[in-house]
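Q: With the sequence up front, the predicted model follows.
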Amino acid sequence: MGKLFKKKSIEQLLEQSQNKSLVKTLGAFDLTLLGIGAVIGTGVLVLTGLVAANDAGPAVIFSFILASIVCGFAALCYAEFASTIPVSGSVYTYTYATIGEVVAHLMGWTLLSVYLLTMSAVANGWSSYFNNFLEGFGFSLPKELITIPANGGLVNLPAICITLLITWLLSRGTKESKKVNNFMVLVKLFIILLFIIVGAFYVKPSNWTPFMPYGIEGVVTGGAAVFFAFLGFDALSTSAEEVKNPQRNLPIGIISSLVICTIIYVAVCLVMTGVVSYKELNVPEAMAYVLHSVGQNAVAGVIAAGAVIGIMAVIFAYIYAATRILFSMSRDGLLPKAFAKTNEKTGVPTLSTWLVGIIGALISGFIDLKELANLANIGALLTFGMVGVSIIILRKTHPTLKRGFTMPFVPVLPILSVLSCLFLMINLPKTTWLYFSIWIVLGIFVYVGYSRKHSRLTSKEMKKAS
């Protein structure tokens, strides 16, 4: 049993943070934009309308605030960890240092599913905006090529194409691709600001009545659903080894991106549900739909064009994050070594990048958006809860460890974080729990069949014993 819970020493991890195979190119501004790029995407451009129509009505703003509070607790935990142990791998690395290898493996396995599914769901949503953009020029793709088989089509071809295009971009290197990402994020922020300013002139307060048509239960259900919209700030902690001055810059990037995104979500939801009745918002391209409904077709066209560019930043962030998780697990021997190999010219783990991109492309082309969102939610909630547990353990085991950022009110806030995550998990559908359980069982088989034998910690122990 002890072997299952063997831990990486903090000294080992800090030594790893000096890893030279990944190039340090990211500053606080890059991280904040990477975080905003990952968070602001399908959540604000797609899920806002769907959740308002089906779960919470105008009270969807409370759903977003509830989700942001839960994320805020987790963000503080992430900020302390990222500033203390600036190593790629996010919660996978943190649980490896505090709880043990088998839990770390399952957390890494879960993160892979979260990042892959989120990226695929985002690509799926991007396709609707892309087609809406084309329709502005009097051209549209055949329905069979933008619709998944379950909804009567053949394939969501644009989703596949955009995922592969961004995979290629990331394979060119972090330094080059971050410039493109920063541009995409700034475009996205521009169109959201444009929507808020133009839409505000058409708000009718009567559309906010009834404000909470589905009651408190609807707000909580909506909170569990829109939690997906906040996934992304945690992806920053996967970039730790590519960050300049991570002790300072990582906490700034994590906390600032979450605060900015929460303000944006609330503003967009107030305008959206104020311009049209929440009952009309059950559409994937809600922002463009709202503006079309008040005759602002030109602005709607600009928003559709900006969304096409802006949502690409989310796909970028998640392919990047999933690749770094693969890299970290592979470097530790829990997955095949080939995934940890970096290209000499670009410093990028090329095989990992293309594997993540191809799998994500196939998922986005053939699987339903709502199913993807819920599966990503349950995995993210579990990993966020585990970060809270890990912070409490780290404070007990390493009280004098140098911390760039210190989370306040430990253990109260981490415990609240864990309980909040559990509360939202309980409100997810039973089918989501079933699919997620299957993924976890598969992860256990991978650990028992491969990871346990090939773990670098195991091989070091065997060398010592001999």
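A: Looks like it arrived, so ask away.

Q: drop to CA atoms for contacts and neighbour counts, all remaining ones
A: OK.

Q: Strands along the stretch 51-200 of the chain, start to end?
A: Assigned by DSSP state E, counting those that start in this stretch, the strands in the stretch 51-200 of the chain number zero.

Q: Helices of that one, start to end?
A: Secondary structure of the stretch 51-200 of the chain, counting by DSSP state H, counting those that start in this stretch: helices at 60-84, 91-98, 101-135, 157-170, 174-200.

Q: any idea of the angle the strand or helix carrying residue 29 forms with helix 174-200?
A: When secondary structure is defined by DSSP states H and E, residue 29 falls within helix 28-39. Here helix 28-39 runs at 60 degrees with respect to helix 174-200, directions being taken by axes from the mean of the first three to the mean of the last three CA atoms, to 10 degrees.

Q: Could you check helix 28-39 and say which residues are buried?
A: The neighbour-count criterion (16 or more other CA atoms under 10 Å) identifies 28, 30-39 as the buried residues of helix 28-39.

Q: next structured bit after it?
A: Assignment by DSSP H and E places the next element after helix 28-39 at helix 42.

Q: Identify all contacting residues around stretch 32-45.
A: In this structure, residues lying in contact with stretch 32-45 by CA atoms under 8 Å, 6 or more residues apart in numbering are 121-122, 125-126, 181-182, 184-185, 226, 228-233, 235-236, 252-254, 256-258, 260-261, 265, 268, 284-287, 307, 310-311, 313-318.

Q: Put this next to the previous one:
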Amino acid sequence: MSDEELAKDLGLLSAMTIGIGTMIGAGIFVLPGVAARAAGPVVVVSFVVGGVIAMVNALSISELGTAMPKAGGGYYFVNRALGPLFGSIAGLGDWMGLAFASAFYSIGFGQYLATLLPVPGAFILTDIQVGALIAGAAFVLVNYVGAKETGGIQTIIVSALLLILTLFAIQGWLSFDFATLAGDGGLAPMGYGAILPGTALVFVSFLGYAKIATVAEELKNPGRNLPIAIIGSVALVTVLYAILVSIMLGVVPWPDLSQSAPLTQATRAAFPGGWSGIAVTVVTAGALLATASSANASILASARINFAMGRDRIVTDWLNEIHPQFATPYRSILVTGGLIIAFIVALGQNLEILSKAASVLHLVVYALMNAALIVFRETDDPDYDPDFTVPLYPITPIVGMVLSLGLLAFVGTRELALSAVFVVGSVVWYFAYARNHTTSEGLLSGYIRGRSDELPPPVVDAAESVAPNGSGESEPPSTVMVALSNPRTEQALVTVASALAAAKDARVLATHVIQVPDQTSLAAAAERREQIASESETLLEDARGHAESFGVPVETRTILSHQGVSEVFDAAREHEVDAVIMGYGGARLGGGRAEGALAGNPPCDVLVLNERQFDPSKVLLPTAGGYSSDLSAEVARALRDRLDSEVAVLYVADSDEGTSQGRSFVGQWADEHGLDDAELLVETGDVEEAIERAAADRTLVLIGATEEGLLSRVVRGSLSLSVLEDLDTSVLLTERPKARSLRERFFGR
């Protein structure tokens, strides 16, 4: 059975609502009463301080997320930079922290549900715990069926929630009384020293922004959308907290504010007469939406952290299984759901333990993520290329570490000890299991071990002692990816891919992207899953057998998605492939124009085959020395060496006077590109007509994609596409990515 992958189905709005929905649920509906009782009216400042700490960390997380949008978020960054020991701490800590948070949000849901409906208790469980179990089970199910459906529900919930809170803020401001806010003891009856303990209590309200990074692998255009979603959600929610908590404390005196349903109480006090009952019902319904959305978003994020750890063999790879219908890591979601239910049952009668345990574990992870950013920068990792960079480096990540770890001093001893148990347990798990299974070595360890002569021996010994047992293995081979969709063209595409992979000493990754029309939901398409799976498996098994005949390693993957060629390129980025080979579909290629796909900014070398009775025995390579013709030469050498193809190199001169100069050029070009045994041809006249004449007795034409600008392509058309479409011979169009300025994109070189 071929492997399957997560499709990129989350947009900017869905990503922002994952963050906003998580934060609003805890900050407004659950904690204000408890926090006000601990700090007094100055708790408003506690929320703002929490927002400042979150914003500093959000800047670092945005840089990390745009550099490497991977499922798992903080875990992935820490594991990649600091190594699998710290990756185990970050992954298991973040996973458990999110499970605690999900249980906390579910308890909040149960609190408000109990004020709206009579919910019976069961056995040793209170009515609140029963309501929490209902919420937890429902949102585990929602996440089980897929991220796109989750994002859609989250958007609806958050939109309704913001409307309800806006109405409360307007009416609450009309009823606001500063004397009520200040009370008899002033703004800080317990002293301003209560601000930071209050921040430690309410920091669970700010966990949502980092959840966006955990679904970055499923996010469309993460380079743009990720920092906007993370930073924007923190800024919006911090302002919202300050306004709404101030209004609540200006409507109900802080000693009297409810610890179970504070916003319901404030609404009853703010709305006059007959409107009070209606408003309370609406706000209670909003509280249910808010706490449910928080639990929903946390379950989504925690399951994908577990998925990422399974992929890296920090935990068992059994968790890696992708659901054939919903394309989600369903086993990971079910395991996470089981933990959440256990926490609700065991700790559901003590909300403070759940909230503080979640905060402490996340603060440790945030500190490690800031350290990871510094390691990425200082080790000059060539794969680290963020679209967003933190301001004032290295001050920003250092401040993020100090603030995150410093806040731990104001968390209770009991919660700190509970979290320490999980950290120690993570270290034990690493040495007992993960170290013997994972093969990835962090950049920091590699940096230290590579400079053993320069660094103190204890530092080098420490790096050696925690290195994974498989860290000395060689780097994985490079990858040539072939995108398949049609059994008729499968053999031709795999032949080219296998020849190129053999020449590169690379592997072949055969990928089948099953494209579903936008008008058809993934759930509806999944009704044909058995037929789809059968067709896909047959196609990929044929590809596997054909590639193995070349003696190259082969992997296969199937992706169910609404996207076409863009999903192919997303998969190419994910697997860091060297080249993608795909078939040509006429005027349109995988849902987008071929010209746009190839003349834009592909992530790697791209080859597009327009196959007409594919026969690579006699290859024609027209060239004028363009950038992509280097790739054409590389392919020609692979076909010559692996398939005994006869290669001819063609140059088209402007006129008869340029023939001699053309012969000199084409001879030198062929020698420089390892094609000194090729037949050399020089034609004159119209380029397209000359290529057509030379191709008359050839079986395959290799031609580099155009470097013409957009305007010239619009006015005159593209030579490469004309050749691709008009010749009777099979044509392989090659495109090698190269940075171009805006002027070059419009007007050419």
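A: All right, it came through fine. Everything numeric here is computed off the predicted structure, so don't read it as measured data.

Q: residues in contact with residue 196 of structure 1?
A: Taking CA under 8 Å, 6+ apart as the contact definition, residue 196 of structure 1 lies against 267-268, 271.

Q: What's the match for it in structure 2?
A: Under the alignment (TM-score structural alignment), residue 196 of structure 1 pairs with residue 169 in structure 2.

Q: Out of the contacts of residue 196 of structure 1, which is nearest to residue 162 of structure 1?
A: Sorting those by how near they are to residue 162 of structure 1, with CA to CA, puts residue 268 at the top with 25.6 Å.

Q: What about the counterpart of the closest one in structure 2, how many residues nearby?
A: For residue 268 of structure 1, the aligned position in structure 2 is occupied by residue 244, per TM-score structural alignment. Each residue near residue 244 of structure 2 was counted by other CA atoms under 10 Å, and the total is 23.

Q: Not counting its neighbours along the chain, what's nearest residue 244 of structure 2?
A: Setting aside the residues directly before and after it, residue 244 of structure 2 is nearest to residue 169 in space (CA to CA, 6 or more residues apart in numbering), at 6.4 Å.

Q: any idea how far the match of residue 268 of structure 1 lies from residue 470 of structure 2?
A: According to CA to CA, to the nearest Å, residue 244 of structure 2 and residue 470 of structure 2 sit 53 Å apart.

Q: repeat for residue 492 of structure 2
A: Residue 492 of structure 2 sits 37 Å away from residue 470 of structure 2, taking CA to CA as the criterion.

Q: who has more neighbours, the two?
A: Set residue 492 of structure 2 next to residue 470 and count neighbours by other CA under 10 Å: residue 492 wins out with 23 against 14.

Q: Which residue of structure 1 sits opposite the more buried one in the alignment?
A: Under TM-score structural alignment, residue 492 of structure 2 pairs with no residue in structure 1.

Q: immediately after the host helix or strand of residue 492 of structure 2, which helix or strand?
A: Using DSSP H and E, residue 492 of structure 2 sits in helix 487-504. Once helix 487-504 of structure 2 ends, the next helix or strand along the chain (criterion: DSSP H and E) is strand 507-515.

Q: Taking helix 487-504 as reference, get the angle to that next one.
A: In this structure, strand 507-515 of structure 2 runs at an angle of 150 degrees to helix 487-504, with the same axes, to 10 degrees as the basis.

Q: For strand 507-515 of structure 2, name the packing helices and strands.
A: Using 3 or more CA pairs under 8 Å, 6 or more residues apart in numbering; DSSP states H and E as the contact criterion, the neighbours of strand 507-515 of structure 2 among helices and strands are strand 479-484, helix 487-504, helix 529-548, strand 554-561.

Q: quick one: the third one aligns where in structure 1?
A: Counting by TM-score structural alignment, helix 529-548 of structure 2 lines up with no residues of structure 1.

Q: Give me the buried stretch members for that helix, please.
A: Buried positions in helix 529-548 of structure 2, judged by neighbour count with 16+ other CA under 10 Å: 529, 532-533, 536-537, 539-540, 543-544, 546-547.

Q: Stretch 270-290 of structure 1 too?
A: 270-278, 281-290.

Q: Please point out which parts of the helix ranked longest in structure 2 sit buried.
A: Scanning structure 2 for the helix with the most residues, using DSSP state H, yields helix 275-311. Of the residues in helix 275-311 of structure 2, those buried under the neighbour-count criterion (16+ other CA under 10 Å) are 279-281, 283-311.

Q: Taking their axis directions, it and helix 84-116 sit at what angle?
A: For helix 275-311 of structure 2 and helix 84-116, the angle between their directions (the same axes, to 10 degrees) works out to 160 degrees.

Q: What's the first helix or strand after helix 275-311 of structure 2?
A: Elements were assigned by DSSP H and E; along the chain past helix 275-311 of structure 2, the next helix or strand is helix 330-347.

Q: Can you spell out which helices and strands pack onto that next one?
A: Counting by 3+ CA pairs under 8 Å, 6+ apart, the elements that helix 330-347 of structure 2 packs against turn out to be helix 84-116, helix 127-144, helix 275-311.

Q: Make CSV out of those helices and add distance to residue 378 of structure 2.
A: As requested, these are exported to CSV (distance: least, CA to CA, whole Å):
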stretch, distance to residue 378 of structure 2
helix 84-116, 18
helix 127-144, 38
helix 275-311, 25
